[in-house]
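In: I'd like to go over a predicted model; first the sequence, then the structure.
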Amino acid sequence: MRRFVLAVDRLAAVIARLAQGLAAAACLGCLALVSVAVAARYFFDRPQAWSDEVVGWLVVATVMFAVAEAQRRGEHIGVDWLVDRWTGARRNAVLGLGALSVAVVCAVLIYEGVETVRFTVMMGVKSNALPDVPLWAIQALVPIGAGLMLVVALAQLLRWAAGLPPVETEAGGPGRHE
């Protein structure tokens, strides 16, 4: 059982790190696009109306691809004063409850995100600024990001259920592999 849990944990770490790379690329894309848009507007008097919408999409991509790694490292929203002050079984129980809460929220985000995408596909909604881009492609980032974070939360729950201690970050918090 221990080997299985550790293998799942390693797989979740790889997935989260790959997604983090996509988040970094989206963030760099934001920087590049905003820089080009500012130059076009102020140096060439040619504002690009579509760039604001695309930057918004890239911000969503950045967040949704980064949340899994934040959860894995224990840097996601948590009740730090409980985790930091408690040790042993109480600390592990709080971490397990936190991972379970994240998993439930992820399941809701996946379900609602898929429903939103289905509705948008049914209605045929397209981008205002770029009419060739269907909005469902952008909205799909929400259930994808929630699915990535769900993988991490389930790996954390497996670890907890197997009685293994949570992985620790360099700062001493739950999250990163030893």
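Out: Received it, and whenever you're ready, just let me know what you need. Numbers count the residues shown, from 1 in each chain.
In: Please make it C-alpha for all contacts and neighbour counts, starting now.
Out: OK.
In: Centre-most residue in the protein?
Out: Residue closest to the average C-alpha location in the chain (C-alpha atoms, centre = their mean): Val67, at 2.6 Å.
In: Please name the residues that touch it.
Out: Residues in contact with Val67 (C-alpha atoms under 8 Å, 6 or more residues apart in numbering) are His76, Gly145, Met149.
In: for Val133, same thing?
Out: Counting by C-alpha under 8 Å, 6+ apart, the residues that Val133 touches are Lys126, Ser127.
In: Now with 10 Å, please.
Out: Val125, Lys126, Ser127 (C-alpha atoms under 10 Å, 6 or more residues apart in numbering).
In: Use this one as the comparison:
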Amino acid sequence: MRKIAVKALLWLDRLEKITVVSLCGSIVLLVFMGVLSRYLFHYSIAWSEELARFMFLWGALFGAASACKTGQHGGIPLLVDKFPPWLQRATEVFIGVCMLTFIGYLAWQAYGTTMRAMASGQSSMTTGIPVWVINFGMFLSFCLAIFRTIQGFLIGSYRIDKPVVE
């Protein structure tokens, strides 16, 4: 059972990296194509900017979820380093709980927004992509961030005295 879990986590790591790298690479190509089209052929591809914006949003959120595994979040280690060890550990737990609460709230809001967009049938202006698809990507990334935060806390990434960075 443990072997299956390890393989599943490695698969998830690869999938996250492939997703973020693919989105970033696609953004570069899409924006380059839009600029080239506009200035070289005097034809504007209207949907390229909007699609690049959606890809940027997803790439940033999935990248942030991936960073939660290694504890790469905003923190003040210089201040926490001055605390005694027991208070450092309490701070680590407090930060983890605060992060989970905040990300959970964002996931809940993204879920509500997704359901409302699905009910309304709204679609994006130039690409025609249903808005619920874009919002569902945000919901998935927040759920992944919750999972990765818990995982990072369990493997010790949030340890101030011994951070785990890959």
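Out: Sure, I can see it. Being a predicted model, the structure only gives us computed values, none of them experimental.
In: returning to that earlier point: against Tyr42 of structure 1, how distant is the residue nearest to the centre of structure 1?
Out: 35 Å (C-alpha to C-alpha, to the nearest Å).
In: Repeat that for Ala68 of structure 1.
Out: 38 Å.
In: What's the first helix or strand after the longest helix seen in structure 1?
Out: Assignment by DSSP state H gives helix 2-42 as the longest helix of structure 1. Remark: after helix 2-42 of structure 1, the chain's next helix or strand is helix 49-72, criterion DSSP states H and E.
In: ok, back up a step: tell me which of the contacts of Val67 of structure 1 you also see in structure 2.
Out: For the contacts of Val67 of structure 1, the subset whose aligned partners also touch in structure 2 (both residues aligned by TM-score structural alignment, their matches' C-alpha atoms under 8 Å) is Met149.
In: so how many other residues sit close to the aligned residue in structure 1 for Phe32 of structure 2?
Out: Aligning on TM-score structural alignment places Phe32 of structure 2 opposite Ser35 in structure 1. Here the count is done by other C-alpha atoms under 10 Å, and Ser35 of structure 1 has 12 residues near it.
In: Likewise for Ala90 of structure 2?
Out: Ala90 of structure 2 sits with 11 neighbouring residues when counted by other C-alpha under 10 Å.
In: how about the aligned residue in structure 1 for it, secondary structure?
Out: Aligned by TM-score structural alignment, Ala90 of structure 2 pairs with Ala93 of structure 1. When classified by DSSP: H, G, I helix; E, B strand; the rest coil, Ala93 of structure 1 comes out as helix.
In: pretty sure Ala93 of structure 1 contacts Arg159?
Out: No - assessed by C-alpha atoms under 10 Å, Ala93 of structure 1 is found out of contact with Arg159, at 12.0 Å.
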